[in-house]
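Participant: need a 3D model of the following:
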Amino acid sequence: MIEAPAARAWPKSEAESLPGKLIIVEGIDGSGKSTQLDLLHKWLVSQGYLVVFTEWNSSPIVRSTTKRGKNRRLLTPMSFSLIHAADFASRVHTQILPALKAGAVVLADRYVYTAFARDAARGVSRSWLRDLYSFAVTPDIAFHFDVPLDEAIRRITLSRAEIKYYEAGMDMMLSEDIMESFQIFQGRILDEYHRLTDEFGLVPIDATQTLVKQQQQMREIVQPHLADIERVEGGDLAEVLRHSGLRGRYLQQPVWAEASE
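Facilitator: Here you go, the predicted structure:
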């Protein structure tokens, strides 16, 4: 059996007192993490678990501000960091904590490690970033989908018509050529992820394996953490969560299907 290494906890983590489970995925663009999280999501729902999904930079409170800053190219590395921290804080208190208190399995597409990697790659102090996100709940499992830079870039160029300005790190003036800047910047982020894997005990997944193999590894690691999680047989999961005080667009209507092992 594959076991997840213990993640380093923040000093004030509430994780031990919460009945739910927090499972997160990380990786550079093109790593395939979102695809694998979606497959895990569908499997968990088919098994009858309460599942709540949240993703990076999705809080309606700061979304318009972030979009405006990006469109006008006004964001500095520090302001970029602070605005994403505001987004994360909003989601922690309106989505993640209520769901964990309700006993749900929370799946997060990117977590604080995205800020640790991207912002550090932009030159923001690593220790300052740890302090900024010290309120975060420690995840039960944090997966890092590790993929070579050249493979990630190949996937990105095949699936997208263009690379975005900040995604390419153009604000860092690494190169006047957007693709070259993208390669340099994403390489820095990948280096930071390898640092974080050692520091926080992220669970590495070889993202060059087949989709089936990656999903099998995820489920094998996740399964032992579900022993104490209550299942709902044949009910409306969203309605159950609402009875626990949860509201919002992040509630996922279940799709009942046979489990695929």
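
Participant: use CA for all of it now, contacts and neighbours both
Facilitator: OK.

Participant: just the buried residues of the longest helix seen in the chain, please?
Facilitator: If you go by DSSP state H, the chain has its longest helix at helix 178-200. Buried residues in helix 178-200, counted by 16 or more other Cα atoms under 10 Å: 178-179, 181-190, 192-194, 196-197, 200.

Participant: run this one through as well so I can compare:
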Amino acid sequence: MIEYRTPYPVRVDASPAPTVSRALWLVKWLLLIPHLIVLVFLWVAFWVVGVIAFFAILFTGRYPRSLFDFAVGVLRWSWRVHYYGYGANGTDRYPPFSLAEVPDYPAHVDVAYPGRLSRGLIFVKWLLAIPHYLVLAIFVGGGLWLGTRGGSDDAWDNGWSAGGGLVGLLVLIAAIVLLFTGRYPQPIYDFVLGMDRWALRVAAYTALMTDRYPPFRLDMGGSDPGSVPAEPLGPPPAGMPAAPPPAPSAPGADPPQ
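Facilitator: Purely as a prediction, here's the structure:
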């Protein structure tokens, strides 16, 4: 039997900058205040949208497309702020105030719109994700935190905060190294991106945006495996169309210095 690798529908990408400022990270907390104020309101709206989506999926089996696009936009905006700030410190380019995809910004999130969603899974996704919470609590901690609580109804909550956990500590270490050497350690960058990607996958799953269970897999580095078409582990069966050619590489993919 031939096994096929299917990319996860939540894709998180980042393009490392050729150079990152030695000292800008010391004041990014101040520069990010306008974004953090906006994100407070966006995450409240995200929660409200999630409640509406819960009942829409329960009765129709579908996540309303306009609400889905808004939810993706909130994740996208949050990831750009996180990548610029203390969740990665991966770029000096200030994040745009936009829910839409910004192709030339170095941080990207995309979630494939599901045709139909399980009515039953909406009651237990928060429970099924507990093993992921345990992993993220250790590695990410307060750095990129998705809280899910409540019973088998719409009483679930999502939150985002900056800093904390092993990821926050590693970003701080990388920033200190950057301050004195002008170089961002590549192994730290790859690991941080892998854990942030893991957390965003779990966030989208528990926010009812996909039925695909998040993989227990650390996809390190800036390029998400889902950003290019999946390749089969063997020849496709008769009648199955060949996979499209891989997408072109994102600009600025050189490792940070």
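
Participant: and the TM-score between these chains?
Facilitator: Between these two chains, after superposing, the TM-score reads 0.30 (TM-score structural alignment, normalised by the length of the second structure); 139 aligned residues with a Cα RMSD of 6.4 Å.

Participant: quick one, helices of the first structure?
Facilitator: With helices called from DSSP H, the first structure shows them at 33-46, 60-71, 77-91, 97-101, 112-121, 126-132, 149-159, 178-200, 211-222, 237-243.

Participant: of all those helices, which one is nearest Phe53 of the first structure?
Facilitator: For Phe53 of the first structure, the closest of the helices of the first structure is helix 33-46, at 8.1 Å, according to Cα to Cα.

Participant: tilt between the closest one and helix 211-222?
Facilitator: Here helix 33-46 of the first structure runs at an angle of 60 degrees relative to helix 211-222 (axes from the mean of the first three to the mean of the last three Cα atoms, to 10 degrees).

Participant: packing partners for helix 33-46 of the first structure?
Facilitator: Here helix 33-46 of the first structure touches strand 21-26, strand 51-55, strand 105-109, helix 211-222, going by 3 or more Cα pairs under 8 Å, 6 or more residues apart in numbering; DSSP states H and E.

Participant: can I get those in JSON lines with distance to Asp87 of the first structure and mean neighbour count?
Facilitator: Listed next are these as JSON lines, based on distance: least, Cα to Cα, whole Å; neighbours: other Cα atoms under 10 Å:
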{"stretch": "strand 21-26", "distance to Asp87 of the first structure": "17", "mean neighbour count": "24"}
{"stretch": "strand 51-55", "distance to Asp87 of the first structure": "10", "mean neighbour count": "22"}
{"stretch": "strand 105-109", "distance to Asp87 of the first structure": "14", "mean neighbour count": "23"}
{"stretch": "helix 211-222", "distance to Asp87 of the first structure": "27", "mean neighbour count": "16"}
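
Participant: okay if I get these as TSV plus distance to Leu237 of the first structure?
Facilitator: Output for these, formatted as TSV (distance: least, Cα to Cα, whole Å):
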stretch	distance to Leu237 of the first structure
strand 21-26	16
strand 51-55	8
strand 105-109	12
helix 211-222	20
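
Participant: and Trp128 of the first structure, which of those is closest to it?
Facilitator: Across these, Trp128 of the first structure has its closest neighbour in strand 21-26 (20.4 Å, Cα to Cα).

Participant: export the helices of the first structure to TSV and tack on distance to Ile141 of the first structure?
Facilitator: Compiled in TSV, the helices of the first structure are given as follows (distance: least, Cα to Cα, whole Å):
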stretch	distance to Ile141 of the first structure
helix 33-46	12
helix 60-71	26
helix 77-91	18
helix 97-101	14
helix 112-121	13
helix 126-132	18
helix 149-159	23
helix 178-200	11
helix 211-222	8
helix 237-243	22
